[in-house]
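Visitor: Just to be clear, the model below is a prediction. Sequence and coordinates:
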Amino acid sequence: MKSGRTQVELIALYEELGSYRAVGALMGCDHKTVKRYVEAAGDAGQLAPVLARSRVTDDFAGLICERVEQTGGRVTARRLMRLVRAAGYEGSERSLRRAVADAKEAWRAKQALEGRVYRPWVSGPGEWMLCDWGAAGTVETVAGPRKLSFFSSVLGWSRFRTVSFSCSERFGALAVGLAHSFEQVGGVPGRVLFDNPKTVATGHLAGVAVLNPDLVRLAAHYRFSPRTTERQDPESKGKIEAVVRFTKSDLIPYEGFESLDQANQAGADWCSEVNGEVHYETRARPAERLETERPLLRALPSARPAVACGEQRKVDRLATVRFASARYSVPHRLVGETVQVQASDCDVVIMHRGVPIAEHALLAPGEASIADAHYPTPAPTGVRALRPRTPSEHAFLALGSEADGYLRAAAAAGTARLHERLEEALSLARTRGEDQTRAALDRATTFGRFAHGDLGSIADGLRAAPPASVADSEPLQLEGLPKVAVRSLDDYRRRRR
């Protein structure tokens, strides 16, 4: 069976030459074949139908088409070979590849007619910014290894890109990343497209995203309209999906970053580089197109909102805030207030209404950094103040610091009937004077003598005059001792020999 193209050539040559044999000689076929096709065409000039030949894969066409559709046109003939062999296929791998290619072509044609329709998305200058989160591995911190994420954004018209890194994807980190993006481009676009995390949409009703109230307040501060993509549909994100993928492949090193500060510095350098290169789609540099787009952006507010100054924390009644499982002090007047915490690799800065109020070194989990200047009273020393109640206690402590030390030492030693020692000291003060009593109390504290009568004995010893000491230079005189003969050492040496 000749192909349709060959049939057309045979008929055209016959109309010119009018001879079956001449056409057969030119086309390399028998003149009877030429006659059959010319007669089949008839006066209307219709070509003879081409009858398809049977294939060795026809019995397995249903199985092949089913697997092609299940895999979205991604299955290969090599993968299908084991399956069709088990089903009884005895043909070659080449025949199977042809059958799989035909099935994929038919599936793609069907998808083009019945599947999703794609069309270019065109954004005007100053209209759109697209943003999304991306994973960047882990980074070492004082609290141990933590997941590192990056907030990426791109302007829809100029293709200007920004990247900032964070160890969190909470709303505070989202607000900081968005504020950083606005400040980098020098303005605010009319609409900002987000994905659907809980920090953006708290839920969905009938396909409509219920926006997070915090995001609504942030949008009102910057005067932009927040928009969300379709749920579980990365293709609806547009350009930002490619930007995140490009950032992961071109910026994030295989071994990761050593610190958060290093990651942010690398991100800033990378953005300066890619924004200065010619974009393959616009054939212009994003940094140059941004100069054209910036006058159409809305002006930045005079200050960042509080939520965009760091992670928000509430000051507890201890005048401290908890950050990364560590505790940091703030001025006591801010108890119950909400503050913002910003952290780097080594420092923590706490702000209130845009003003820094405290700065601490970054601590490991479980540690605390307390500044005495943040509290109206001095820090406790751990020594409890004495609070006398009875007249005898007042009179005893009036003796001075010696009485204070004696009372604490005796109590720590577990002295029984300590109140009797106080009465004994007061009696001693009345009879022998306060100076001698204070000396006795000091000596008793030094040597740990807290028994009954010890104070009186010590006072008696202090009253007695000390014995006269003999000068060290005077030799000791011993009289009345018997005299013995003295021999020299030589006598002992001769005796040993």
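Guide: That came through fine.

Visitor: going forward, measure contacts and count neighbours with C-alpha atoms only.
Guide: Will do.

Visitor: need the contact list for Ala263.
Guide: 165, 257 (C-alpha atoms under 8 Å, 6 or more residues apart in numbering).

Visitor: Now it: which helix or strand?
Guide: helix 260-274 (DSSP states H and E).

Visitor: what about the longest helix in the protein?
Guide: helix 93-114 (DSSP state H).

Visitor: which parts of that helix are buried?
Guide: Counting neighbours by 16 or more other C-alpha atoms under 10 Å, one finds that the buried residues in helix 93-114 are 96-97, 99-101, 103-104, 107-108.

Visitor: which other residues reach the following helix or strand past that helix?
Guide: Next helix or strand after helix 93-114 toward the C-terminus (DSSP H and E): strand 128-141. Strand 128-141 has contacts (C-alpha under 8 Å, 6+ apart) with 145-157, 169, 189-195, 237, 239-241, 244, 248, 252, 256-260, 345.

Visitor: Taking helix 260-274 as reference, get the angle to strand 128-141.
Guide: Counting by axes from the mean of the first three to the mean of the last three C-alpha atoms, to 10 degrees, strand 128-141 lies at 140 degrees to helix 260-274.

Visitor: try this one side by side with the last:
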Amino acid sequence: MSKSDREIMEILEAFDRTRCAHSAAQLAGVDEKTVTRYVTLRDSGRDPAQPSRRARLIDPYLDRIEQMVEDSQGRVRADVVHQRLVTMGFTGTDRSTRRAVAEAKTAFKAGHRRKYRPWVPEPGMWLQFDWGEGPRVGGRRTQLFCAWLSWSRFRVVLPSWDQTLGSLVSCLDSTLRRIGGAPTYLLTDNPKTVTMDRIAGVPIRHPEIVATGRHYGCKVETCEPFDPESKGGAEHTVKIAKADLVPTSANLLPAYDSFTDLVTACLVWCERVNARAHRETATAPAARLAAELAYLHVLPVEPHAIALGEERLVDTDQTVRFGSVRYSTPDGYQGSKVWCRVAGEELVITARVEHGLVEIARHELSTPGNPRIRPEHYPHHPDQPLPREPRIRPRTELEIAFLALGEGARRWLVEAGATGVKRIRAKMTRAIELAAVIGTEEVDEALGLAAIAGRFGEDDLASILDHLATSAPVGEVVAVDENHSAQPGTSGWEEFGS
């Protein structure tokens, strides 16, 4: 039975007083052999409280296990090691082998562990960016462009429909303009839009991304593959943004109704995280950005051409022409310049707003004579089939007074105009006079019934009023036409003589 720390100290204290194991055992109340064991452990430099290790069946094979772990760089499986040891004469269980292999792997990793050095960025030097899978909007996938200014920890998240080169440059332009300047380096991963190929481990840059960096005064750098030390900041920004912006069962966020809602959510998210004190700096990134702006380069007035495409002018009907096809744009851009570029099978329309470039519309490519017009771009023009009902705009006193009778008067005027009724103004005057005598509600109801039945004669309104005053409530109204007659039918003669 092992002794407690207090009992061990009493045993050692008794031995130091007496320098005799027998006398110390009597003082401490233990066996003489116990005193001898603890004193021997202390004099050999070992921890008296640590139990001694017993010999194991696998001890003769430990050197071979360490060799197999070393040869496999710590990847060999314990069951493979056990099979080889059995062929060498090992009679123990696989449990002993697993323990020995685990100890050997732990020792191997301790001797081959990668050494990290904290990165201390300089102000105005590095901007890291990466892509993350965004939420679905209208059943379509979106992408989140996540950028991170290393020194100030200022974050920018922008939604996009894809990761094409045009979208990448457009997001970079918007990010730099939101920050207010350009750093020296742009650090990212190795997508095909940045690194086209690798030859002998040397990344081959995309010429367009090199031209983009030259346009903004930045040098584009890429991180090493599978190297978290050089890309951890951007990936951490992607992880945080996805956790807060992508609806999941964990955050219970509702789905986004439109791409504009996602843009607004990203903007609100950036304002919140940049105004909150960062754990590393204990200062809000927005406050540190104000100090870092002095080290950033001035941005060019115009974005890079690849981010824009071809320039177009929005007409008064909210459309642009591209390839002899009209494409609609949202309200508010009439008379302003926009840029159109082709991304796959779609046309992307980009406009400049306060914070930079924003994608305002995206259409499937079409052919001449087949315009792409979206009804949501015209909320003030309902998508009604022709012919549309005429817009009623009273101007004279007679028109104002007649239409003030109610909805029945409006319906009567529309139907009478479509029927070609004569002396409409005289009949409107007669209706106003009757309303002054009988009542507005009664006359309005009679006008509505007259419009439904198609009765626009001189005395039809008075006849309908007399009927309403002396009869039960009106049921089904029969419209006057050539198919209706009050004459009795001749069906009774069909069986005559049979």
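Guide: Noted; the coordinates are in hand. As the structure is a prediction and not an experimental result, all values here were calculated from the model.

Visitor: in the second structure, which spans are strands?
Guide: Along the second structure, counting by DSSP state E, strands occupy 126-133, 143-149, 154-160, 185-188, 195-199, 202-205, 219-222, 310-313, 319-322, 325-328, 337-343, 346-353, 356-364.

Visitor: Which stretch of the first structure lines up against stretch 437-449 of the second structure?
Guide: Per TM-score structural alignment, stretch 437-449 of the second structure has no counterpart in the first structure.

Visitor: Contacts for that stretch next, please.
Guide: So stretch 437-449 of the second structure is contacted by 405-409, 411-412, 431, 434-435, 461, 464-465, 468, 477 (C-alpha under 8 Å, 6+ apart).

Visitor: Any of the residues you listed buried? List them.
Guide: For the contacts of stretch 437-449 of the second structure, a neighbour count by 16+ other C-alpha under 10 Å gives the buried set as 405-406, 408-409, 411-412, 431, 434-435, 461, 464-465.

Visitor: want to try TSV for those, with distance to Thr264 of the second structure as columns?
Guide: Putting those into TSV (distance: C-alpha to C-alpha, whole Å) gives the following:
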residue	distance to Thr264 of the second structure
Leu405	46
Gly406	44
Gly408	45
Ala409	46
Arg411	44
Trp412	48
Ala431	55
Leu434	57
Ala435	54
Leu461	57
Ile464	58
Leu465	58
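
Visitor: Just give me the closest of these to Val194 of the second structure.
Guide: Using C-alpha to C-alpha, Arg411 is the member of these that lies nearest Val194 of the second structure, at 65.1 Å.

Visitor: Surely that closest one is in contact with Ala451?
Guide: Yes. Counting by C-alpha atoms under 8 Å, Arg411 of the second structure does reach Ala451; the two are 6.3 Å apart.

Visitor: still on that earlier bit, which among the buried ones among the contacts of stretch 437-449 of the second structure gets closest to Glu346 of the second structure?
Guide: Among these, Arg411 lies closest to Glu346 of the second structure (C-alpha to C-alpha), at 45.4 Å.

Visitor: Enumerate every residue touching the aligned partner of Pro213 of the first structure in the second structure.
Guide: Matched to the second structure by TM-score structural alignment, Pro213 of the first structure sits across from Pro207. Taking C-alpha under 8 Å, 6+ apart as the contact definition, Pro207 of the second structure lies against nothing.

Visitor: Could you check how far the residue minimising distance to the centre of the first structure is from Thr320 of the first structure?
Guide: Residue closest to the average C-alpha location in the first structure (C-alpha atoms, centre = their mean): Cys167, at 1.5 Å. Here Cys167 of the first structure is placed at a distance of 22 Å from Thr320 of the first structure (C-alpha to C-alpha, to the nearest Å).

Visitor: residues contacting the closest residue to Val278 of the first structure other than its chain neighbours?
Guide: Excluding its sequence neighbours, the residue lying closest to Val278 of the first structure (C-alpha to C-alpha, 6 or more residues apart in numbering) is Arg285, at 4.4 Å. Neighbouring residues of Arg285 of the first structure by C-alpha under 8 Å, 6+ apart: 275-279.

Visitor: about what we covered before: what's the average per-residue distance for the helix holding Ala263 of the first structure once overlaid on the second structure?
Guide: Its aligned residues in the second structure lie a mean 0.9 Å from helix 260-274 of the first structure after superposition (mean C-alpha distance after the TM-score superposition for the first structure).
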